[in-house]
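S.K.: model this:
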Amino acid sequence: MKTRFCPLCGAKMKRSGKTSAGRTRWRCTSCGASSVRRIDGAAKLLALFLGWLLGRSRQADMPGGGRTFRRKTASFREIWPMPPKVEAPGRVVYLDGIHLGRRAVVLIASDDERALGWHLCRAENSRAWSALMSRVAAPEVAVSDGGDGFARALRGTWPGTRHQRCVFHAFCQVRRYTTRRLRTQAGAELYGLARALLSITTLGEADGWVQALLAWSERWDSFLAETTRGEDGRATLTHEGLVKARRSPVRLVNAGTLFTYLDPGLVRDGPLPSTNNRIEGGANAQLRAMLRDHGGLSIERRLKAIFWWCYMHSPSPLPAAEVLRVMPTDRSIAAIYERPGERERLEGTIPRWGDAIVWSELHHSEPYRMDWD
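M.R.: Next up, the predicted model:
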């Protein structure tokens, strides 16, 4: 048995007989205080539940079988693990969202090793991004795929942070409009330019790429301006897809977010990433694998599974017993919503809880969407 220490003075304790219930009594050798060792069964069950959730075991393989396991761990399915407040600024933070159909998205912020924050919302918008970012200290560089409302949230929440737009997503944006089945010479050249983004490593190469894009735009300007009249007599752009494909990289060049990773003032402390593959191939890939391994979960349980994964990969997760004591549950949130006047107090905690866990959106259907900026 491990050495026990006095909770009052910190000195070593020794065995001192047994209590009337048959438990071993421990007495401090310094101050004389006595206590018994209590085993927290709920904490052990929570560890068992998380071992199943974050692993690849089936419920039937757990001790006691599937039915016993579900009965003993049913209370843990109500817990919403909330993100900590990260006050130590980092150099690079990756931001991305994992979508669960059309009903919800979990926005996630991470560094190279840990999940720093997560936020549940109905769709990506500036309000949701701001709620996530307000809980994390502003980094030097934020890497993202350019989700809706992110640029606005960055200006308002992390005004001193530089933005690096993921170059792979910039390439994919062009590829979406040109497709791989290139039918025009203009499309083939633009596709080649977008693909070249993935191999740029110096400022000189970046400047050359920008000049090549401008030259391409001038060379094919009249071609892209061609219009076609439909049966209703309205004129539309003949090559609308190419026009949209050109608009995307031009906007990024004008915003100055495409080659932040090459800025001399930033790279003197070490190289910077040009993509957010660290979160796409790290956190998001592991989250999707977990959801596949536990197929059949309801939307709410999938959200909680994502929250649990993020929490257990956060900088300093609390011990299981403390988690059970402080984390909100379905019942505690419902009780607040049922009391008049308490709902306003709950919604005041949105930056801390994460959109108040979008309780009203998950449990009440609204006829109109309320997620536009």
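S.K.: drop to CA atoms for contacts and neighbour counts, all remaining ones
M.R.: Noted.
S.K.: identify the residues contacting the longest strand along the chain?
M.R.: The residue-count maximum for a strand in the chain (DSSP state E) belongs to strand 92-100. Strand 92-100 is contacted from outside by 105-112, 124, 139-145, 147, 272, 276, 278-280, 284, 299, using C-alpha atoms under 8 Å, 6 or more residues apart in numbering.
S.K.: with stretch 131-140 instead?
M.R.: Here stretch 131-140 makes contact (C-alpha under 8 Å, 6+ apart) with 84-93, 107-109, 116-119, 157-158, 160-162, 350-352, 354-355.
S.K.: if you set the cut-off to 6 Å instead, what comes out?
M.R.: 85-87, 89-92, 119, 158, 161, 351 (C-alpha atoms under 6 Å, 6 or more residues apart in numbering).
S.K.: and for stretch 176-196?
M.R.: Here stretch 176-196 makes contact (C-alpha under 6 Å, 6+ apart) with 171, 241, 245.
S.K.: now render those as CSV, adding distance to residue 134, secondary structure and neighbour count.
M.R.: Compiled in CSV, the contacts of stretch 176-196 are given as follows (distance: C-alpha to C-alpha, whole Å; DSSP: H, G, I helix; E, B strand; the rest coil; neighbours: other C-alpha atoms under 10 Å):
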residue, distance to residue 134, secondary structure, neighbour count
171, 30, helix, 21
241, 37, helix, 17
245, 33, helix, 23
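S.K.: now the strands for the stretch 101-250 of the chain?
M.R.: Under the criterion DSSP state E, counting those that start in this stretch, the stretch 101-250 of the chain contains strands at 104-110, 115-121, 141-144, 162-165, 227-229, 235-237.
S.K.: what's the fourth one packed up against?
M.R.: Put plainly, it is strand 162-165. Contacts defined by 3 or more C-alpha pairs under 6 Å, 6 or more residues apart in numbering; DSSP states H and E place strand 162-165 against strand 141-144.
S.K.: so what's the gap between the strand it packs on and the chain middle?
M.R.: 13 Å (C-alpha atoms, centre = their mean, to the nearest Å).
S.K.: just checking, what packs against that strand?
M.R.: Identification of packing neighbours for strand 141-144 by 3+ C-alpha pairs under 6 Å, 6+ apart yields strand 92-100, strand 162-165.
S.K.: that older thread, which stretch among the strands of the stretch 101-250 of the chain is buried most, on average?
M.R.: strand 115-121 (a mean of 27; mean count of other C-alpha atoms under 10 Å).
S.K.: now do it: which elements does it pack against?
M.R.: strand 104-110.
S.K.: the structure of the following sequence is requested for comparison with the preceding one:
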Amino acid sequence: MKLVKNGRNTAGNQRWKCPTCGASTVRKRPDRSRAFTLQRFLGWLLGKDSQADADGSASGRSFRRATQWCWELRPHIPLTGEIHDVLQIDGFNLRTGWCILTVRAGGNVIAWQWCARESQAAWSALLARLPAPAVVVCDGGTGMHAALAEHWPDTRIQRCLVHLQRNVRKYVTTRSKTSAGKALWGLALKLTRVQDLDHAAEWLQLLAAWEEQYLHLTRERTYRAQATETPSWVRPTQQWWYTHQRLRSGHQALRRVLRAGHLFTFLDPALASLRVPATTNAIEGATNSQMRLLLLHHRGMPETHQRRAIEWWLYMQSEHPDPARVLAEHQHRPATTPPPPRREPEPGPALYDTGLTPEEGLWIRKGWAGRS
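M.R.: Sure thing, here's the model as predicted:
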């Protein structure tokens, strides 16, 4: 029998009525309901409103109860095997001790990997899933470069010039008291202003001039037998150390990258059509800072919810995000089946019971005690 429309209920849903018996019902669409709930959940998770604001109540308890199952969804970006010209890679550390490694191409996130720290094994697990690009832009993590040499040996590397500046600043600071330290920090500041090959040649000349004037300072040594005081970082068994250790480390940070050929890769004429960036500002500003802001808006989440929030944010920054596909791939937990009935053994002769037996001396006695 075909049902006919019979108005709407108080919730605004269409009500259907059987013309024969007069019974009315409302058609249930759990798939649409779950999709709508997931949409509400992502709107709150990727925004800055509180759960009370999303629910319209004082506590947001009903919102938490309705969206509790959404935390079980684990989005992932499918691997397409596409070969990208330029990739940017970086790591982001959470306060809970987790670290997430991300890969970005053309403004979109294409892969991520959870780990405890930016080790070679963690980067290898991520890079092994992706085809090698022409150029990769990254910072100076040792584990990262070891994984790049293992999985992408033919890929050109461009070191982030901003990170290199920070490395030099860590050693010589911005307010060095020596002329050598001030000159080295000024040289590092000019690094991000290099725009073409002529600027690069001028910068290399400035570096050569600095080395001609101050390089001997990086080789001076202090011996324990002649020292009046010992720095705190010197080992107890160490007999000598470099006098200007921090100046030496700042200079070596620049020389190491220049010697590896990773300083001005973005100026290579053969790569001009790829428009290789000189920094990882795109992934730092568009990915890492946004994840940090997301955790700030929803501070107080447990560790598992923080990780799920990061995964959803990265997934929505991919090229083709589709929450409906994630919902369709999610396998619902099977209903808990009742345990099989326990089969009791057949009752036999009672070894221990609650009845009274004369053998135990508990038979009801008559007459005065002690009389037969």
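S.K.: TM-score for these two?
M.R.: Aligned and superposed, the two chains score 0.75 in TM-score terms (TM-score structural alignment, normalised by the length of structure 2); 303 aligned residues with a C-alpha RMSD of 2.6 Å.
S.K.: related to what we said a few turns ago, neighbour-wise, which of the contacts of stretch 131-140 of structure 1 leads?
M.R.: With neighbours defined as other C-alpha atoms under 10 Å, the most crowded of the contacts of stretch 131-140 of structure 1 is residue 119; it has 29 neighbours.
S.K.: next one: the most centrally placed residue in structure 2 from residue 315 of structure 2, what distance?
M.R.: Compute the mean C-alpha point of structure 2, and by C-alpha atoms, centre = their mean the closest residue is residue 100, 2.8 Å away. Counting by C-alpha to C-alpha, to the nearest Å, the gap from residue 100 of structure 2 to residue 315 of structure 2 is 13 Å.
S.K.: what does residue 126 of structure 1 align to in structure 2?
M.R.: Residue correspondence to structure 2 (TM-score structural alignment): residue 126 of structure 1 is matched to residue 120.
S.K.: which non-adjacent residue is nearest its match?
M.R.: Excluding its sequence neighbours, the residue lying closest to residue 120 of structure 2 (C-alpha to C-alpha, 6 or more residues apart in numbering) is residue 143, at 4.0 Å.
S.K.: again, but for residue 327 of structure 2
M.R.: Distances taken as C-alpha to C-alpha, 6+ apart put residue 73 closest to residue 327 of structure 2, at 7.1 Å, once the chain neighbours are dropped.
S.K.: how many neighbouring residues does the one you found have?
M.R.: The number of residues packed near residue 73 of structure 2 is 17, by other C-alpha under 10 Å.
S.K.: where along the stretch 151-300 of structure 1 do the helices fall?
M.R.: 167-178, 185-196, 203-219, 221-224, 240-255, 264-267, 277-278, 285-293, 299-312 (DSSP state H, counting those that start in this stretch).
S.K.: residue 55 of structure 1: which of those helices is closest?
M.R.: With distances scored as C-alpha to C-alpha, the stretch of those nearest to residue 55 of structure 1 is helix 285-293 (7.5 Å).
S.K.: what's the matching range in structure 2 for the closest one?
M.R.: Using TM-score structural alignment, helix 285-293 of structure 1 pairs with 289-297 in structure 2.
S.K.: again with stretch 153-164 of structure 1
M.R.: Aligning stretch 153-164 of structure 1 against structure 2 (TM-score structural alignment) gives residues 147-158.
S.K.: what does stretch 189-198 of structure 1 give?
M.R.: Counting by TM-score structural alignment, stretch 189-198 of structure 1 corresponds to residues 183-192.
S.K.: pull the distance from that stretch to the chain's centre.
M.R.: 32 Å.
S.K.: again with stretch 85-100 of structure 1
M.R.: 7 Å.
S.K.: just give me the neighbour total for the spatially closest residue to residue 206 of structure 1 that is not a sequence neighbour.
M.R.: Counting by C-alpha to C-alpha, 6+ apart, residue 200 is the residue found nearest to residue 206 of structure 1 once chain neighbours are left out, at 6.3 Å. Counted with other C-alpha under 10 Å, the neighbours of residue 200 of structure 1 add up to 18.
S.K.: equivalent analysis for residue 156 of structure 1, please.
M.R.: Using other C-alpha under 10 Å, residue 156 of structure 1 is surrounded by 14 other residues.
S.K.: roughly how far apart are it and residue 96 of structure 1?
M.R.: From residue 156 of structure 1 to residue 96 of structure 1 the distance is 18 Å (C-alpha to C-alpha).
S.K.: how close does the closest residue to residue 150 of structure 2 other than its chain neighbours get to residue 145 of structure 2?
M.R.: Leaving aside its sequence neighbours, residue 150 of structure 2 sits nearest to residue 124 (C-alpha to C-alpha, 6+ apart; 8.0 Å). Going from residue 124 of structure 2 to residue 145 of structure 2 by C-alpha to C-alpha gives 10 Å.
S.K.: about what we covered before: please verify my assumption that the residue nearest to residue 150 of structure 2 contacts residue 147.
M.R.: Yes - in this structure residue 124 of structure 2 lies within contact range of residue 147 using C-alpha atoms under 6 Å: 5.2 Å.
S.K.: buried residues of stretch 299-312 of structure 2, list them for me.
M.R.: Neighbour counts over stretch 299-312 of structure 2 (16 or more other C-alpha atoms under 10 Å) mark 306-312 as buried.
S.K.: sorry, wrong one. I was asking about stretch 38-55 of structure 1.
M.R.: Within stretch 38-55 of structure 1, the residues scored as buried using 16+ other C-alpha under 10 Å are 42-43, 45-46, 49-50, 52-54.
S.K.: out of those, which are inside strands?
M.R.: Members of those lying in strands (criterion: DSSP E): none.
S.K.: out of those, what pair is the most spread apart?
M.R.: Greatest spatial distance in those: 42 and 54, 18.1 Å, computed using C-alpha to C-alpha.
S.K.: ok, how many other residues are close to residue 215 of structure 1?
M.R.: Neighbours of residue 215 of structure 1 (other C-alpha under 10 Å): 12.
S.K.: repeat for residue 238 of structure 2
M.R.: Using other C-alpha under 10 Å, residue 238 of structure 2 has 9 neighbouring residues.
S.K.: list the contacts for it?
M.R.: Taking C-alpha under 6 Å, 6+ apart, we find residue 238 of structure 2 in contact with no residue.
S.K.: relative to residue 223 of structure 2, how far out is it?
M.R.: 9 Å.
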